[in-house]
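# The following comprises the amino acid sequence and a computationally predicted model.
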Amino acid sequence: MGLPPVVQRPELPVRSHLTVGGWLTLFVVRPAWLWRRELAAVWALGSVSAWAWLAAGWLAGVAGPVLLVAWLAAVPWTRQRAVSAWRRGRLRRRWDRACRFAGLATVNDRIPRIVRHREVPAGDRLMVRVPKGSERAELEEAAERVAAVLRVRQIRITRDVERADLAHVDVVRRDPFDGTDPRMPARLPWPWRDRRQVSLWDPVPVAVDDMGDTITLSLPGRHVLIGGEPEAGKSTALSAVLAAGALDPNVRLIGLDAKRLELALWRPVFDRLVFNNMGDAIDTLDELIGEMDRRYEHLEQAGRRSWRPSDGPLYLVPIDELRFYTACEDRKAREAFNARAIDLAARGRAAGMILAPATQKPSTDVVRSSFRDLLAVRWAMRCSTRDASDTILGAGWATNGYNAAEIDISTRGVGWLLAEGGLPRRCKSYFLSDAEISDIATRGAALRRLAAGDRWI
């Protein structure tokens, strides 16, 4: 049988034995094409050297290219462009090799081709075009083999919504949230913290994903569930939503805070704030349901099915430590609260009611599945087990690689965010310090006094 080759080569999908032309194409022309930018740079330097030699002698022919390279390396802009071009070329060569070893080459010797490349904090983001006769699912199936050849942490592949032959490929090389990347500080400042006024009808920036893109949430018509173990960053994630509501004078904030701590700094902007009192919590939900019913009467008379900004304010209802209310020892009070919370979550979206509960693990014994399933936006911070992660995001996500139990315990504020109709995105929430929260709450209270007509401020 003979010994194995010294140099590993992928299997060639050819129909017959190689001819001389085929051998030259596979082992000379194709590798040269992958090195085309570098070869073009060498040719350009050689041309400069030859011109300088002919014009001023052999010394100029040697010194000219050396001075040119030194000048290009000394200028930051050209140096960065050169380094970036080298990295792109190196990635394309390694991608070509990885796809061939993963068995993605077609019978016509075509592989998924990189058509766009962008460097991101976690590694590289690519747009890839699959060859004719192939499909994106084959690339997804080979993702682990491609990642092994590239020697990276992970390959994530999603389909382009416009074209079936295009796929978005995230090459994850590092964890940008570990504190070593200067582009991703330990505490990300909220982009809207210095704004005088915002609108909750606009998409609210809440986090940055590991590709460096800002994640926004369109809150009207949606409820948000935030879960995770203690000190995972649930209150930090909730702060961005609360801050947007505070800076919108047309938002009514109704809060439930079992610990009396997480929402205390926001007290100036709350219309009502309930602590660890089940009777007050139930009465508050009754008032919200009454307002919801009045709004549906208004929509019925107007001949519409959803709330608009011109109809009146939105209601934002953050609930910290949801477990205290949904799993109360008093069975009668617990059942009353759960029934009202389910009704408000089921019917409140079209009436401008936004629920934002936070809890450690919304399992069935803590939060009824009939209530949890009505919360479309799920944000899973670090969890102790994969089952807890699936409880927040939904069954099966951990098996598909979206497991909040794998988040490093030292990276507070990092989690998986699943918006309605999408895939979970690994992200880090924006951070607001106590001083920034107090400042935003003060500005929000002033905006509400102005909206009420108190012009003396």
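Arrived safely, thanks for sending. Because the structure is predicted, anything quoted here is derived from the model rather than measured.
# From here on, just use CA atoms for contacts and neighbour counts.
Noted.
# can I assume residue 231 sits in a strand?
No. Using DSSP: H, G, I helix; E, B strand; the rest coil, the assignment for residue 231 is coil, not a strand.
# Mind jotting down where the helices sit in the chain?
Per DSSP state H, the chain carries helices over the ranges 20-24, 30-34, 36-56, 58-74, 76-101, 136-141, 143-150, 234-246, 278-302, 322-326, 331-347, 369-372, 386-393, 434-452.
# Okay, one more to line up with it:
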Amino acid sequence: MRVADFHEASKAADRLVDKWQEIAVVRRRRGVISMVGAGTTGLAGLVTELTVGPLVVAGGAVSVALAVAGRRKDGAGGRRTQLGSRSLAWLMNGDHLVTAFRDARLIGRDESLMLVKAPRHDGAGWALTLDLPPSRKASDVIGKREALASALAVDEVRLIVERVRGDDGHAGRLALWVGDADPYAAEPVPSSLASAASWDLWRPVPFGTTARGAAVNLPVVWTSLLIGAIPRQGKTFVARLPLTAAALDPHVRLIIADGKGGKDFRPFEQVAHRFIRGSREADARRLIRVLEECAADVADRFDRLSEMDDELCPESKGTPEITRDPAYGMPLTMIGIDEVQNFLGLDVPLDADNPKGKRIGGRICELLTYIAKTGPAAGYSLILATQKQDAQVIPDGLRGQLGTRFALKV
């Protein structure tokens, strides 16, 4: 370090007076070293010239001059290799957090952050709440989570960035959580459904846990669920969670069509009202008959609900009392179809005598769309799982009615 560097650093820290004597000592020491170095170099050059010759001295002088001229200066280009690695240090020093936000270009060089809640250990990680500078948006930080993770020197799977909403939040308030380790490398968390003797489907279904260990419950009444994932990514496991809850409720009617045709859903066959395995033409035609039966039941339920007393049915839709009473014959009904694309894409004429008429896949889509649109109020829910959930596989008329969607790797 040069004396000038020492002087500038002390001046920038408003400690020039405190460091003045120390700077003077360094200056004198450097002066003595420079004189001794220059004298030694001159003497060595003279001895070399007398013993070897002027050519070696001249070559050495040119090499030294080139080395001085080509040395790396502050701000200049060039490479500098350093051993070691960056580490997560912002929890110990708020200045590092500000620097990380600046490096990720989330705030300006002259802007800072305001800690609303100091860092605290929360579960298997650290959490804190902060306010961004005025006009900076939390949504922009969430969109650049990977850049922030790089600036913090942490894997992005360990970083959770959420906007704080409600009375305690605003558009510029963020909640950060950084896991002590990769939360997805831990042991799987057993579902509470595995040990449940029964389940009331009117309650949200245990669906999983977040990286922070918080339980996530999924409502399945009044909505339908679309699950998307490429093969071998857990699509079937996800679909079986709400279907397991339905199987554990003795008041629920379960209808399952396994478009893959394996044995993933075979245990449900013991309790299902209707069970279809495979996606061959005969299986698809049977699914049409089952869905037509369901569509007719939906229409019939609305006719009966409209005639019920307002105290029993105040909003012309099913209630727990109505769906659990066998006298009304309107149980909650869950329709689960795995690999639904195998049925929707079946390009076979519905009527063998009319090759250019409606296709089997189109008829299935038509029936599912009707049930998805009108069925929830009558106690019907759809659970559809597919490998690709774009408009070419699931038309917008059907996809737009599926209010809950969950994607793994797609």
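All right, it came through fine. Every value quoted in this text rests on a predicted model; they were computed, and no experiment measured them.
# re the thing from before, out of the helices of structure 1, which is closest to residue 263 of structure 1?
Among the helices of structure 1, helix 234-246 comes nearest to residue 263 of structure 1, with 8.8 Å by C-alpha to C-alpha.
# In structure 2, what range does the closest one match?
Alignment note (TM-score structural alignment): helix 234-246 of structure 1 is matched to residues 235-247 of structure 2.
# After superposing, tell me the mean distance of that stretch to structure 1.
Superposed on structure 1, stretch 235-247 of structure 2 shows a mean distance to its aligned partners of 1.3 Å (mean C-alpha distance after the TM-score superposition for structure 1).
# quick one, strands of structure 2?
114-122, 125-131, 159-163, 173-179, 205-209, 215-218, 225-228, 252-258, 274-277, 332-338, 380-386, 404-407 (DSSP state E).
# Just the buried positions in the fifth one, please.
In this case it means strand 205-209 of structure 2. 205-208 (16 or more other C-alpha atoms under 10 Å).
# which bit of structure 1 covers it?
With TM-score structural alignment applied, strand 205-209 of structure 2 matches the range 204-208 in structure 1.
# which outside residues touch stretch 64-79 of structure 1?
Residues from elsewhere that reach stretch 64-79 of structure 1, judged by C-alpha atoms under 8 Å, 6 or more residues apart in numbering: 45-46, 48-49, 52.
# now swap in stretch 401-409 of structure 2 and tell me
Taking C-alpha under 8 Å, 6+ apart as the rule, stretch 401-409 of structure 2 contacts 223-230, 233-235, 369, 372-373.
# Can you say which of the strands of structure 2 is nearest to residue 30 of structure 2?
strand 114-122 (43.4 Å).
# who does that closest one touch, helix- and strand-wise?
The contact analysis (3 or more C-alpha pairs under 8 Å, 6 or more residues apart in numbering; DSSP states H and E) places strand 114-122 of structure 2 against strand 125-131.
# other SSEs contacting the strand it packs on?
strand 114-122, strand 173-179.
# Run the angle between that strand and strand 159-163 for me.
Interaxial angle, strand 125-131 of structure 2 versus strand 159-163 (axes from the mean of the first three to the mean of the last three C-alpha atoms, to 10 degrees): 30 degrees.
# What is the mean deviation of strand 125-131 of structure 2 from its aligned residues in structure 1?
Mean deviation for strand 125-131 of structure 2: 3.2 Å (mean C-alpha distance after the TM-score superposition for structure 1).
# That strand: how far from the chain's middle?
18 Å (C-alpha atoms, centre = their mean, to the nearest Å).
# got the angle for that strand vs strand 114-122?
Using the same axes, to 10 degrees: strand 125-131 of structure 2 against strand 114-122 is 170 degrees.
# what sits up against strand 125-131 of structure 2?
Residues contacting strand 125-131 of structure 2 (C-alpha under 8 Å, 6+ apart): 91, 113-121, 172-181, 212.
# mind running it again at 7 Å?
113-121, 172-180 (C-alpha atoms under 7 Å, 6 or more residues apart in numbering).
# What lines up with residue 94 of structure 1 in structure 2?
In structure 2, residue 94 of structure 1 lands on residue 96 (TM-score structural alignment).
# That match contacts residue 90, correct?
Yes. Judged on C-alpha atoms under 7 Å, residue 96 of structure 2 makes contact with residue 90 at a distance of 4.7 Å.
# quick one on the thing from earlier: can you count the residues close to the match of residue 94 of structure 1?
By other C-alpha atoms under 10 Å, 16 other residues sit near residue 96 of structure 2.
# residues touching it, list them.
89-90.
# what residue of structure 1 takes the place of residue 270 of structure 2?
Per TM-score structural alignment, residue 270 of structure 2 is aligned with residue 268.
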